[in-house]
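Asker: Sequence plus the predicted model coming up.
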Amino acid sequence: MTSRPVRIGLQLQPQHMEYSIIRQAAAEAEELGVDVLFNWDHFYPLSGDPEGLHFECWTMLAAWAEATSRVEIGALVSCNSYRNPELLADMSRTVDHISDGRLILGIGSGWFERDYQEYGYDFGTAGGRLDDLAGALPRIESRWGRLNPPPTRKIPVLIGGGGEKKTLKLVAKHADIWHSFADAETLTRKLGILATHCEGIGRDPAEIEVSVMGKAESRDRMYELGARLFTVHAGGPKPDLTELRDFLAWRDKINA
């Protein structure tokens, strides 16, 4: 069993609210003691009015880098399809510096077809998008090594998704954090598959922090299975941080 402490994330979904409210919620979450502040990488709302208010991911992360001082920040997750890998490496290195080393690079292969259609990206197939991600990750890592100045630290890479043949193999090779959307029963199986992929390349799976969405009814079981980063979410028009407060209290009890 991993000895990592529990960490709590907040995904502040950038939909249906003015930026002033997003700014205020981010500040309140940091004051409450959240460990990681996430947004997401989409161009339109995922729920509610599809034409509702929405803001772009990476511009916001740069603003959060200046507006916060302690929390780690990142996207849950950034879509590989929307930016050239070398550009994404440079963007993440820059936000890493702005934040004094608090950026997590969350990345996934993409899935929201409307984003692709409206912004002119080729949607292709799920398998093709995963293959593109597999090609992008070493390019990002290589570019980090060539930038001047380099990142302030080894930027943690969070990979989201649970595909057992492709995604988990990428997690084993590249990720510091694996974010799973699975329930407890499914997570058990996927952790076994991830361990097998790690064994195949000589990596200790304990090096990878297991991240899940925060659900009060399953958090104790997820903790038993090895999950250590639990992320709750809040969106517009007025973010409710009640659930976040509950998870922070649970974290402090578990970590005591």
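Answerer: Ah, there it is.
Asker: For the rest of this, base every contact and every neighbour count on C-alpha atoms.
Answerer: Will do.
Asker: how many neighbours does Thr188 have?
Answerer: When counting by other CA atoms under 10 Å, one arrives at 14 neighbours for Thr188.
Asker: Now do it against Lys165, distance only.
Answerer: From Thr188 over to Lys165 the distance is 16 Å, taken as CA to CA, to the nearest Å.
Asker: tell me which residues of stretch 2-19 are tucked away?
Answerer: 2, 6-17 (16 or more other CA atoms under 10 Å).
Asker: Same list, those, but as a markdown table with distance to Lys253 and secondary structure please.
Answerer: Formatted as a markdown table, the entries for the buried residues of stretch 2-19 read as follows, by distance: CA to CA, whole Å; DSSP: H, G, I helix; E, B strand; the rest coil:
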| residue | distance to Lys253 | secondary structure |
| --- | --- | --- |
| Thr2 | 17 | coil |
| Val6 | 10 | coil |
| Arg7 | 12 | strand |
| Ile8 | 13 | strand |
| Gly9 | 16 | strand |
| Leu10 | 18 | strand |
| Gln11 | 22 | strand |
| Leu12 | 24 | strand |
| Gln13 | 27 | coil |
| Pro14 | 30 | coil |
| Gln15 | 32 | strand |
| His16 | 34 | coil |
| Met17 | 33 | coil |
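Asker: Check it against this one:
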Amino acid sequence: MTTRRPVRIAVQLQPQHATYETIRDRAAELEELGVDILFNWDHFFPLNGDPDGAHFESWTMLAALAEQTRRVELGALVNCNSYRNPNLQADMARTIDRISAHATGQGRFIFGTGSGWFERDYDEYAYEFGTVGRRLDALARDLPVIESRWAKLNPPPTRKIPILIGGAGEQKTLRIVATHADIWHSYSDIPTLERKLAVLAAHARDIDRDVSEIEISAGVLDSIAHRSFDDADQLHSMGTTLFTVGLSGPDYDLTVVPDWLAWRDQKNG
């Protein structure tokens, strides 16, 4: 797959094991450094480290960051569709879009979403966990509701809010991506991505959609660990243009970020 899109670098500030003040300050530093997107995640407990460590909720944090920042796009990587009524999700997204437009009039919110997977979140917050298939069916059912609600809200979003869908299931997830997503995110290795892209293209053909309309996004945790851009170079050659650096508290070491921004700038030339 070829693309004319510029490479973009996102940083996921995982909202775990840190104070909110630290998260707020690192977000400001990352915007100053020049990252393109700030993500958090939509969980209620840490995913690694102390399972009962400090943790903060996604959407309320995104609203605060939308007010704080001026340029960078922002969203969850990813929202859990199971936790909130789809009409409410649409209204929350529209509101953050409007908040984020305070500097330029143009919203900066990305609606990153998925079907959910972390069972502890469900159990402790009294949501029905169900099955993978049922959660994906709910996501497919709810996305048209969300898109329809955006068209009814007053005031409306400032722009067509980009929809990012995370996940790589070939039969259901990638069909949902082909139907609704502006961005598809996964943590695929090179051979896996090659196969998934072919599946995604087939789903897009089935609904007569140009698959090049969908931006390809990748997590780059392994590349960061090895301080090597070999994997990122290969992913880019396959059409990936959005790369997300995942950072955890308590301190959020930003030292790797300038290297990724320099790599971005070299690719964008």
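Answerer: Yep, that arrived. All of these numbers come straight from a predicted model, not from anything done at the bench.
Asker: At which residues are the helices of the stretch 51-200 of the first structure located?
Answerer: Using DSSP state H, counting those that start in this stretch, the helices of the stretch 51-200 of the first structure run over 57-67, 85-98, 113-119, 126-144, 167-174, 184-201.
Asker: so which of those helices gets nearest Leu46 of the first structure?
Answerer: helix 113-119 (9.9 Å; CA to CA).
Asker: what's the average distance of the closest one to the second structure?
Answerer: Once the two models are superposed, helix 113-119 of the first structure sits on average 0.3 Å from its counterpart in the second structure (mean CA distance after the TM-score superposition for the first structure).
Asker: in that helix, what counts as buried?
Answerer: Judged by neighbour count using 16+ other CA under 10 Å, the buried positions of helix 113-119 of the first structure are Asp115, Tyr116.
Asker: Where in the second structure does that helix fall?
Answerer: Aligned by TM-score structural alignment, helix 113-119 of the first structure corresponds to residues 119-125 of the second structure.
Asker: now that stretch, how far from the chain's geometric center?
Answerer: Its chain's C-alpha centre lies 21 Å from the corresponding centre of stretch 119-125 of the second structure when counted by CA atoms, centre = their mean, to the nearest Å.
Asker: related to what we said a few turns ago, any chance of TSV for the helices of the stretch 51-200 of the first structure, columns distance to Pro156 of the first structure?
Answerer: Supplementary listing: the helices of the stretch 51-200 of the first structure in TSV, determined by distance: least, CA to CA, whole Å:
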stretch	distance to Pro156 of the first structure
helix 57-67	15
helix 85-98	10
helix 113-119	26
helix 126-144	11
helix 167-174	10
helix 184-201	17
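Asker: Looking at these, which is nearest to Pro151 of the first structure?
Answerer: Once these are compared by CA to CA, helix 85-98 is nearest, at 5.1 Å.
Asker: Quick one: average offset of that closest one versus the second structure, please.
Answerer: After superposition onto the second structure, the mean distance of helix 85-98 of the first structure to its aligned counterpart is 0.2 Å, using mean CA distance after the TM-score superposition for the first structure.
Asker: buried set for that helix?
Answerer: By neighbour count on 16+ other CA under 10 Å, the buried set for helix 85-98 of the first structure is 85-86, 88-98.
Asker: wait, which of the residues you listed is closest to Ser78 of the first structure?
Answerer: Distance from Ser78 of the first structure was checked for each of those by CA to CA. The minimum falls on Leu88, at 9.4 Å.
Asker: Double-check the closest one against Glu141; I have them as touching.
Answerer: No: at 10.4 Å, Leu88 of the first structure and Glu141 do not qualify as touching, with contact defined as CA atoms under 8 Å.
Asker: nearest residue to Gly53 of the second structure other than its sequence neighbours?
Answerer: Counting by CA to CA, 6 or more residues apart in numbering, His17 is the residue found nearest to Gly53 of the second structure once chain neighbours are left out, at 5.6 Å.
Asker: and the gap between that neighbour and Gly49 of the second structure?
Answerer: In this structure, His17 of the second structure lies at 8 Å from Gly49 of the second structure, with CA to CA as the measure.
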